[in-house]
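Visitor: predicted model, plus sequence, below.
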Amino acid sequence: MIYTVTFSPCLDYAVWVDELKLGEVNRVDKEHMLPGGKGINVSIVLHNLGYDSMALGFVSGFTGREIEAQVKEMGLSCNFIHLNQGNSRINIKLKAEEETDINGIGPVIEEKHLQKLFEQLERLKENDILVLAGSIPNGVSSTIYCEIMERLKENKVKIVVDATNDLLVNVLEKKPFLIKPNNHELGEIFGIEISKKEDIVYYAKKLQEMGARNVLVSMAGDGAVFISEEGNCLESKAPKGKVVNSVGAGDSMVAGFLAGYLERRDYEYAFKMGVATGSASAFSNQLAKKEEVLQLLKTIL
């Protein structure tokens, strides 16, 4: 079974305007609102690809209830922990000449709530997959992913981490099954600006030396690089298409990789499946659907 954890679920409110005029009233041309947060996105795309998962995390208030209702309406399984105060985030995705994100703050997660999450996770067993994805709210330690991995080390769970900076670096010593930084996040970890694919390969291997079993680096329109635990370095160009929405593309890549891995237990196929799935989401106003993914996959296999 695949489990995803989202510490800060949200409602993604996407709005399109022809031309954004600051300081004036702007009329929206179209809009939609969907449940979001990186782990939830992974669960949605896995569902679209035909794989079940259990979405875990924390929700609160009227927005939290709406997140849970929409997740269930999509046919996903979830077991969210309900907080007593505050409201889950609303993140505004403004589509104009350029994409602009305005992300909400979200409620406070207390120690008693974390203990409930630990109790849920301690039920995981060998061959389960756990996806720890996204940022954490203020007040939660940047070592939380590391602590979760420490608690589960005897359970032999495959753990995927999609996070940034210290949240990612802190888990490397615990040997996660897969990490997925993008090229900009990779540069931030090492305090450099990465401009060449050779640099991406070099620093991805550094993360592997620091403990990660497999490293998947997304590069938006330039494709992706994958360093496998078997020592192979794979590269793929992005499929051709028009990018209309970058939200969730990285999460979709993680979901596609896992779907491909579970289908064939082959890293090269999983990598290509990840690239195709990430691109399918980028080329659509919503997260990737299976038919879209398989069409793109044919172009890069």
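Guide: Good, I have the coordinates.
Visitor: alpha carbons only for contacts and neighbour counts from here, please
Guide: Fine.
Visitor: from the chain's centroid, how far away is stretch 263-270?
Guide: 19 Å (Cα atoms, centre = their mean, to the nearest Å).
Visitor: now stretch 249-266
Guide: On Cα atoms, centre = their mean, the centre of stretch 249-266 falls 12 Å from that of its chain.
Visitor: which residues sit against that stretch?
Guide: 38-39, 41-43, 45-46, 49, 51, 180, 218, 267, 269-282, 287-288 (Cα atoms under 8 Å, 6 or more residues apart in numbering).
Visitor: just the residues you listed: which are in strands?
Guide: residue 218 (DSSP state E).
Visitor: could you measure from the residue nearest the centre of the chain over to residue 20?
Guide: The residue lying closest to the centre of the chain (Cα atoms, centre = their mean) is residue 251, at 3.2 Å. Separation of residue 251 from residue 20 (Cα to Cα, to the nearest Å): 28 Å.
Visitor: and residue 1, by the same measure?
Guide: Taking Cα to Cα, one finds residue 1 at 44 Å from residue 20.
Visitor: then residue 85?
Guide: Counting by Cα to Cα, the gap from residue 85 to residue 20 is 34 Å.
Visitor: which one of these two has more residues nearby?
Guide: Neighbours per residue (other Cα atoms under 10 Å) separate residue 85 from residue 20, with residue 20 holding more: 17 against 12.
Visitor: was I right about that one contacting residue 98?
Guide: No: in this structure, residue 20 is not within contact of residue 98 by Cα atoms under 8 Å, at 9.2 Å.
Visitor: now the helices for the stretch 1-150 of the chain?
Guide: 38-48, 61-73, 111-121, 144-151 (DSSP state H, counting those that start in this stretch).
Visitor: out of these, which one sits most buried?
Guide: helix 38-48 (a mean of 27; mean count of other Cα atoms under 10 Å).
Visitor: which outside residues touch it?
Guide: Against helix 38-48 from outside (Cα under 8 Å, 6+ apart): 4-6, 9, 52-55, 74-76, 131-134, 248, 251-252, 254-256, 259, 287-290.
Visitor: put this beside the first:
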Amino acid sequence: MIFTVTFNPSLDYIIGLDTFQEGAVNRSQWEHIFPGGKGINVSMVLKNLGVRNVALGFLGGFTGKEIQRMVNDFGCYTDFVKIKSGISRINVKIKSDKESEINGQGPSITKKEIKELFEKLDLIKSQDILVLAGSIPGTLPENTYENIMKHLEDRKIKIVVDATGELLLKVVKYKPFLIKPNKQELSEIFGVTVKNREDVILYAKRLQEIGAKNVLVSMAGEGAILIDENDNIHEMKAPTGLVKNSVGAGDSMVAGFIAGYLLNNDFEEAFRMGVATGSASAFSENLATQTEVLELLSILPKKEK
């Protein structure tokens, strides 16, 4: 079974208008509301790919109820911790001649509610996959990722971490099965400017030396590079297409990698599926569907064996 954790889910309220005038009344031309959060995105894409999974995390208030309703209506299984105080955040995204975002802070989470999440994590079995994705809200301890991975350290659970900066760097010592930094995040982690494939490979291998088993680096339109635990380097250029939505593309790549790996434990197949799924979401207004992924997968080059 696959489990995803989203620590700070949201309702994403997306507004479209031709021009946005600061300090004036603006009227939207279209609006959409989606459940948001990196782990939730991974769960929804996995569902689209036919992979059963359970979404975990914290939800609160009327917004939390709506997030759960929407995720359940999508067809995903959920087992969220219901917090007693506050509401899950609302993120406002304005799409106009320029894009702007206002992200909510999220609710306060008590020690008792954190303990309840750990009790749910204790039900995860050996060889299951756990995805920890996204930032830690200010109301949680900064070492929450570390605490979870240390707690599960000896249980042979495959842990996937999609986080940034120090949050990612501090958990690599717990030997996550997969991490997925992008090129910019590699630069930030090591305090350098990662310019080309040689730099990507160099610093991805450094993350392996620290402890990560497999390092998948997304490079937007340039494609992606995977250094697998057998020290094989997999490279692929991004397929050609019109980018309509970059939100969720990285999460989709993670979901695609997991779905591909589950087919026969093959890293090359997982890599191809990850690239196809991330690109399919980027080329769509919504998260990638199985049909869109398979169409792109059919045109991606296969590595000769």
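Guide: Here it is on my side, so go on. Computed from a prediction, not measured in an experiment: that's the story for all the values here.
Visitor: got a TM-score for the pair?
Guide: Once the chains are laid over each other, their TM-score by TM-score structural alignment, normalised by the length of the first structure reads 0.98; 301 aligned residues with a Cα RMSD of 1.0 Å.
Visitor: would you mark the buried spots in stretch 222-233 of the second structure?
Guide: By 16 or more other Cα atoms under 10 Å, the buried positions in stretch 222-233 of the second structure come out as 223, 224, 225, 226, 227, 228.
Visitor: thinking again about what came up before, with distance to residue 13 of the first structure added, can I get the helices of the stretch 1-150 of the first structure in a markdown table?
Guide: Listed next are these as a markdown table, based on distance: least, Cα to Cα, whole Å:
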| stretch | distance to residue 13 of the first structure |
| --- | --- |
| helix 38-48 | 14 |
| helix 61-73 | 12 |
| helix 111-121 | 27 |
| helix 144-151 | 28 |
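Visitor: to residue 198 of the first structure, which of those lies closest?
Guide: helix 38-48 (28.2 Å; Cα to Cα).
Visitor: rewinding a little: ok, of the contacts of helix 38-48 of the first structure, which come out buried?
Guide: The buried subset of the contacts of helix 38-48 of the first structure (16+ other Cα under 10 Å) comprises 4-6, 9, 52-55, 76, 131-134, 248, 251-252, 254-256, 259, 287-290.
Visitor: do you have the strands of the second structure handy? List them.
Guide: 2-6, 10-16, 30-36, 53-59, 77-78, 81-82, 89-95, 99-102, 129-133, 158-162, 178-179, 214-218, 224-227, 233-236.
Visitor: please work out which of the ones you listed is packed deepest.
Guide: Highest mean neighbour count among the strands of the second structure (mean count of other Cα under 10 Å): strand 178-179, a mean of 28.
Visitor: what's the mean deviation for that strand versus the first structure?
Guide: Superposing on the first structure and averaging over aligned pairs (mean Cα distance after the TM-score superposition for the first structure), strand 178-179 of the second structure comes out at 0.2 Å.
Visitor: show me how far that strand is from its chain's centre.
Guide: So, by Cα atoms, centre = their mean, the centroid of strand 178-179 of the second structure is 11 Å from its chain's centroid.
Visitor: what do you get for stretch 83-99 of the first structure?
Guide: Using Cα atoms, centre = their mean, the offset of stretch 83-99 of the first structure from its chain centre is 16 Å.
Visitor: first-to-last residue distance for that stretch?
Guide: OK, stretch 83-99 of the first structure end separation, Cα to Cα: 31 Å.
Visitor: matching residues in the second structure for it?
Guide: Counting by TM-score structural alignment, stretch 83-99 of the first structure falls onto residues 83-99 of the second structure.
Visitor: which residues sit against the matching stretch?
Guide: Contacts of stretch 83-99 of the second structure (Cα under 8 Å, 6+ apart): 8-20, 58-64, 100-109, 113.
Visitor: likewise stretch 150-159 of the second structure?
Guide: 122, 124-132, 149, 174, 176-178.
Visitor: of these, closest to residue 139 of the second structure?
Guide: For the contacts of stretch 150-159 of the second structure, the minimum distance to residue 139 of the second structure (Cα to Cα) is 17.2 Å, reached by residue 132.
Visitor: that closest one -> the first structure?
Guide: Aligned partner of residue 132 of the second structure by TM-score structural alignment: residue 132.
Visitor: any idea how far the nearest residue to residue 1 of the first structure once chain neighbours are set aside is from residue 158 of the first structure?
Guide: Excluding its sequence neighbours, the residue lying closest to residue 1 of the first structure (Cα to Cα, 6 or more residues apart in numbering) is residue 128, at 5.0 Å. Here residue 128 of the first structure is placed at a distance of 6 Å from residue 158 of the first structure (Cα to Cα).
Visitor: now residue 269 of the first structure
Guide: On the measure of Cα to Cα, residue 269 of the first structure and residue 158 of the first structure end up 18 Å apart.
Visitor: if we can go back for a sec, JSON lines for the strands of the second structure, including distance to residue 297 of the second structure?
Guide: Formatted as JSON lines, these follow (distance: least, Cα to Cα, whole Å):
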{"stretch": "strand 2-6", "distance to residue 297 of the second structure": "23"}
{"stretch": "strand 10-16", "distance to residue 297 of the second structure": "29"}
{"stretch": "strand 30-36", "distance to residue 297 of the second structure": "26"}
{"stretch": "strand 53-59", "distance to residue 297 of the second structure": "22"}
{"stretch": "strand 77-78", "distance to residue 297 of the second structure": "27"}
{"stretch": "strand 81-82", "distance to residue 297 of the second structure": "37"}
{"stretch": "strand 89-95", "distance to residue 297 of the second structure": "30"}
{"stretch": "strand 99-102", "distance to residue 297 of the second structure": "30"}
{"stretch": "strand 129-133", "distance to residue 297 of the second structure": "23"}
{"stretch": "strand 158-162", "distance to residue 297 of the second structure": "23"}
{"stretch": "strand 178-179", "distance to residue 297 of the second structure": "21"}
{"stretch": "strand 214-218", "distance to residue 297 of the second structure": "17"}
{"stretch": "strand 224-227", "distance to residue 297 of the second structure": "15"}
{"stretch": "strand 233-236", "distance to residue 297 of the second structure": "12"}
